[in-house]
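In: return atomic coordinates for the entry below.
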Amino acid sequence: MNKRYVPPYVIFEVANVHAGNVNYLGRMIDAFSRVEYENKGIKFQIFSPDGIALPDFEWYPVYKELCFDRSVWKNMINETAKYGDAWVDIFDGYGAIVLQENIDHIVGIKLQASVLENHEIRSVLEQVEFGDRRLIINVSGLALDEVHAVYDYFSGIAENVILQIGYQSYPTKISNTGLQKIPVLHAAFPGVPLCMADHADANENFALEVPIYAAVLGCSYIEKHFCLDRKMAKYDGFSSLEPDQMRSLCASLKNASLASHGLFVSDDEKEYLGKSIQIPIARHAMNSGDLISKSDIIFRRTKQSGLSFREIQDIQNQKHLLAMSPAANASFHRENFRPANIAVIAACRMKSSRLQQKALLPIVGVPSVDRCLSQCLAIPAVHRVVLATSDLEADAVLRNHTLNGAVDFWQGEPDDVISRYLGACEHFNIDVVVRVTADCPLILPEIITYLLEQHFLSGADYTAARNAAVGTAGEIINVRALKKVRDYFGAAEYSEYMTWYFQNNPGHFKINLVQLPPSLARDYRMTLDYQEDLKMFNRLYEKLNNEKSFYSADEVFAVLDGNPEISKINGHLTLKYKTDKDLIETLNRETRMEAV
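Out: Model prediction:
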């Protein structure tokens, strides 16, 4: 709920406009009472001529004219208390005596910048029981370090100190108003209330504007000179507002403060936005198992309720996908989504010709396929790891490499890898596949985690890294996309090279090629295909702590970056699918789907 709104406190500054006329002062109090404003006070300047100046000072005769007996001030302060708060401006010991005599009817004290060092006044104020009374100290003309010094002193004797800016000239130039001090003082004195006391020419619009500016900038107190008739004022009339102007100012302060307070987003704002906002609408019919990307939606106003795009992304970032099939022009709802079942599927066969039975070759005593699967088990977001091989007898030996049952085992098509994957996906009810090959002993969990995040964030069908070290990453593929390849091609003859079926068909699939952050990107060769690769891995693992079940990117790259001779062992080798022109031409031809 909103707290009760309180507009800025307005201090009606009487100053010397009364010219020593007691009746005029009484009429001013009456005029003050007739300005309807809930948060206001009237302030009197109280002094004696001999307490404020020496006879040689040019204004000394005027001070004699303006001085009232203490009994007059007592009556005026008591009268004021009937209509609002009484404040006193103290200049000397005489004013301090009036303060002490009327303390029960005074809510606030003001000290001009010119008296802050007056130890006569300081010693009296130190004896005052301030309680919850407020103390305004004007800091005009003081540097910031000096402001800190006086604040430290006065906050030691009064609990509620207010810092005031603004000084009186005849008139004060607009360029000397000092609004720029407000944010500086807010930063230097957090939580301390600020007051603006401007002295602009009251005949100019600026005199009614500057308090509004100050209030919007954060001043919770506004002091303004006040008179009955500026033309008739003998003293201090130039910056004094007449009663109608004060009413206008108070009304404007209410409006300005109402316009700049409240909740960051109001209920009315929410209602307006709710009625007018364009929400995501399905551009076309979608299917269960899909992720939503920018290309899948249009934004329209509609009588339908629905999720915002940010809400859709938030849901997908939690690794959710569509559970039902929204029709074209339908909005999206939370019940449209369900958690995705994410699995790593590691393809592995025993048929390698270049490095025979490489899946079982030991790397510092541990079969390479076991190294790969241990890395995959360390990926936080996946629900299972599947070792997928063929149903041929020669590959049955891999059943012994499920790390004591931590890894699931699947046998399927020997050569159609996509069919083999889909068999595993249907059996284990998988929605999103992390495709890796078991000839990569050091799949790095951080890279897979990053790719999964980017996959769900973008709403892709297929995600891969542009700049990963060979053998450290995998590909993220929606099972729906795998089914689309199978439905189009039937048997996917070249699905050992699964990448091509997706990256060659951007018109059919939402492709998301990701640039890894520098901490995860290198140019090393970390796949097992030749004897040199095996030698490199053995040297690498000898440098790693061989007691761990898996290794992080930081650990692996720290060794390789710090020992360049290790990566040089196999750095000269190339990948067939990147260098064999005939194979590349065949793949480009045979994996491409007709444009839609």
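
In: from here on, contacts and neighbour counts on C-alpha atoms
Out: Noted.

In: spatially nearest residue to Leu217 (excluding sequence neighbours)?
Out: Ile182 (6.9 Å; CA to CA, 6 or more residues apart in numbering).

In: and that neighbour, that's in a strand?
Out: No: with DSSP: H, G, I helix; E, B strand; the rest coil as the criterion, Ile182 is assigned helix and is not in a strand.

In: and it, how many neighbours?
Out: 21 (other CA atoms under 10 Å).

In: surely it is in contact with Tyr213?
Out: No: using CA atoms under 8 Å, Ile182 makes no contact with Tyr213, being 10.5 Å away.

In: SS state for Ala343?
Out: Under three-state DSSP, Ala343 falls in the strand class.

In: elements contacting the one helix or strand Glu79 maps to?
Out: Glu79 is part of helix 70-80 when elements are defined by DSSP states H and E. The contact analysis (3 or more CA pairs under 8 Å, 6 or more residues apart in numbering; DSSP states H and E) places helix 70-80 against helix 22-33, helix 93-101.

In: take those and lay them out in CSV including distance to His119.
Out: Shown next, in CSV, are the helices and strands packed on helix 70-80 (distance: least, CA to CA, whole Å):
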stretch, distance to His119
helix 22-33, 30
helix 93-101, 10
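
In: deepest-packed of those, please.
Out: helix 93-101 (a mean of 20; mean count of other CA atoms under 10 Å).

In: before we go on, could you also do this sequence so I can check it against the first one:
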Amino acid sequence: MIIAILQARVSSSRLPEKVLKPILSRSMLQHQLDRIKNSKLIDILVVATSLDKSDDKIEQICLNESVICFRGSLNDVLDRFYHTAKKFNASTIVRLTGDCPLTDPEVIDKVIQYYVDNDFDYVSNTLNPTYPDGLDVEVFSFESLEKAWSSAKLPSQREHVTPFIKENFKVGEVKNKIDLSYLRWTVDELEDFDFVTKVYEKLYEINPNFGFQDILNLLNKYPELNLVNSKFERNEGYKKSLIEDNFYINEKVKNA
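Out: Model (predicted):
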């Protein structure tokens, strides 16, 4: 059973309620769900959000969109993933994040297929990024998730779900033919949202299922769009978590 778990919450620190922000009359989360549903290899799609009252809005969107919603820990996202996967008897988990409204189902399926065809515990297109930031896909076994859940201690491992797996299991990667990792298609800042909105305004009415290549063609035609959010670095949230790891380790040493 291949289960895609889309993690989403309202209380984003950098851009609060970003998943609820409207793009052409539908929320960012609804657009992302529409796109994930076009995957041919996902058996079940589950949105994993928190028990915090602010995330009632996410559960309501899931209800409206006929998508399963599971609610768990707000900050221990690894725990949230584990209990979601366990509840639905997942053998294979596809990890997606709610800040990627330009996600491409063909890229998702490419990573899943590579995992299925090979003997890896974990496969992604993010180990040595070659895809635009915002097309991230991670696929891993339930066994590796369970081990991470029971063994991972660092804040970064609990918040970002897969660091322990990548450090302790057999991993594989999917690479794009051309390195496009400098492109930023994720939404963490207001400028990111402005960029994504402009993409939707130009492509959605022509084809609601526009893909990776359609966006590249658009950016070739309007290269100035790349400047809208180009000042931000990739994985700033993860870098912040690594700083928190140092505080955690220092406290452990101090109290030993």
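
In: got a TM-score for the pair?
Out: The TM-score (TM-score structural alignment, normalised by the length of the second structure) is 0.86; 245 aligned residues with a CA RMSD of 2.5 Å.

In: tell me how far the residue nearest to Leu217 of the first structure lies from Ala438 of the first structure.
Out: Per CA to CA, to the nearest Å, Ile182 of the first structure is found 66 Å from Ala438 of the first structure.

In: for the stretch 351-500 of the first structure, which segments count as strands?
Out: Secondary structure of the stretch 351-500 of the first structure by DSSP state E, counting those that start in this stretch: the strands cover 362-363, 366-367, 384-390, 408-412, 432-437, 462-465, 475-478.

In: tabulate the ones you listed in JSON lines, adding columns for mean neighbour count and distance to Lys578 of the first structure.
Out: Formatted as JSON lines, the strands of the stretch 351-500 of the first structure follow (neighbours: other CA atoms under 10 Å; distance: least, CA to CA, whole Å):
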{"stretch": "strand 362-363", "mean neighbour count": "18", "distance to Lys578 of the first structure": "26"}
{"stretch": "strand 366-367", "mean neighbour count": "14", "distance to Lys578 of the first structure": "27"}
{"stretch": "strand 384-390", "mean neighbour count": "24", "distance to Lys578 of the first structure": "25"}
{"stretch": "strand 408-412", "mean neighbour count": "20", "distance to Lys578 of the first structure": "28"}
{"stretch": "strand 432-437", "mean neighbour count": "24", "distance to Lys578 of the first structure": "17"}
{"stretch": "strand 462-465", "mean neighbour count": "24", "distance to Lys578 of the first structure": "16"}
{"stretch": "strand 475-478", "mean neighbour count": "24", "distance to Lys578 of the first structure": "17"}
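
In: for Lys224 of the first structure, which of the ones you listed is the nearest?
Out: strand 462-465 (66.3 Å; CA to CA).

In: list the helices and strands the closest one packs on?
Out: Packing contacts for strand 462-465 of the first structure, counted by 3+ CA pairs under 8 Å, 6+ apart, involve helix 445-458, strand 475-478, strand 511-514.

In: nearest spatial neighbour of Gln316 of the first structure, skipping sequence neighbours?
Out: Nearest one to Gln316 of the first structure, counting by CA to CA, 6+ apart, is Phe456 at 5.4 Å.

In: could you give the number of residues near the one you found?
Out: Residues within reach of Phe456 of the first structure, counting by other CA under 10 Å, total 24.

In: what's the match for it in the second structure?
Out: Counting by TM-score structural alignment, Phe456 of the first structure corresponds to Val116 in the second structure.

In: do you know how far its match is from Val196 of the second structure?
Out: Applying CA to CA to Val116 of the second structure and Val196 of the second structure gives a distance of 31 Å.

In: was I right to think Trp73 of the first structure contacts Val98?
Out: Yes: using CA under 8 Å, Trp73 of the first structure is in contact with Val98, at 7.4 Å.

In: and the helices in the stretch 251-400 of the first structure?
Out: Taking DSSP state H, counting those that start in this stretch as the test, the helices found in the stretch 251-400 of the first structure are 267-276, 309-317, 368-377.

In: which other residues reach stretch 121-128 of the second structure?
Out: Identification of contacts with stretch 121-128 of the second structure by CA atoms under 8 Å, 6 or more residues apart in numbering yields 111-112, 114-115, 131, 136-141, 144, 165-166, 169-175.

In: gap between the two ends of it?
Out: Using CA to CA, the two ends of stretch 121-128 of the second structure sit 17 Å apart.

In: cool, stretch 389-398 of the first structure as well?
Out: First residue to last in stretch 389-398 of the first structure (CA to CA) measures 8 Å.

In: what does that stretch correspond to over in the second structure?
Out: Under TM-score structural alignment, the match for stretch 389-398 of the first structure is residues 49-58.

In: okay, buried residues for the matching stretch please.
Out: Neighbour-count burial for stretch 49-58 of the second structure, counted by 16 or more other CA atoms under 10 Å, picks out Thr49, Ser50, Asp55, Asp56, Ile58.

In: ok, back up a step: mind putting the strands of the stretch 351-500 of the first structure into TSV with distance to Ile77 of the first structure?
Out: Converted to TSV, those look like this (distance: least, CA to CA, whole Å):
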stretch	distance to Ile77 of the first structure
strand 362-363	95
strand 366-367	94
strand 384-390	82
strand 408-412	89
strand 432-437	80
strand 462-465	79
strand 475-478	80
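
In: hmm, back to that, what is the subsequent helix or strand relative to the helix holding Glu79 of the first structure?
Out: In N-to-C order, the element after helix 70-80 of the first structure by DSSP H and E is strand 85-90.

In: how far does that next one sit from the chain's center?
Out: 44 Å (CA atoms, centre = their mean, to the nearest Å).

In: so that strand matches what in the second structure?
Out: Counting by TM-score structural alignment, strand 85-90 of the first structure pairs with no residue of the second structure.
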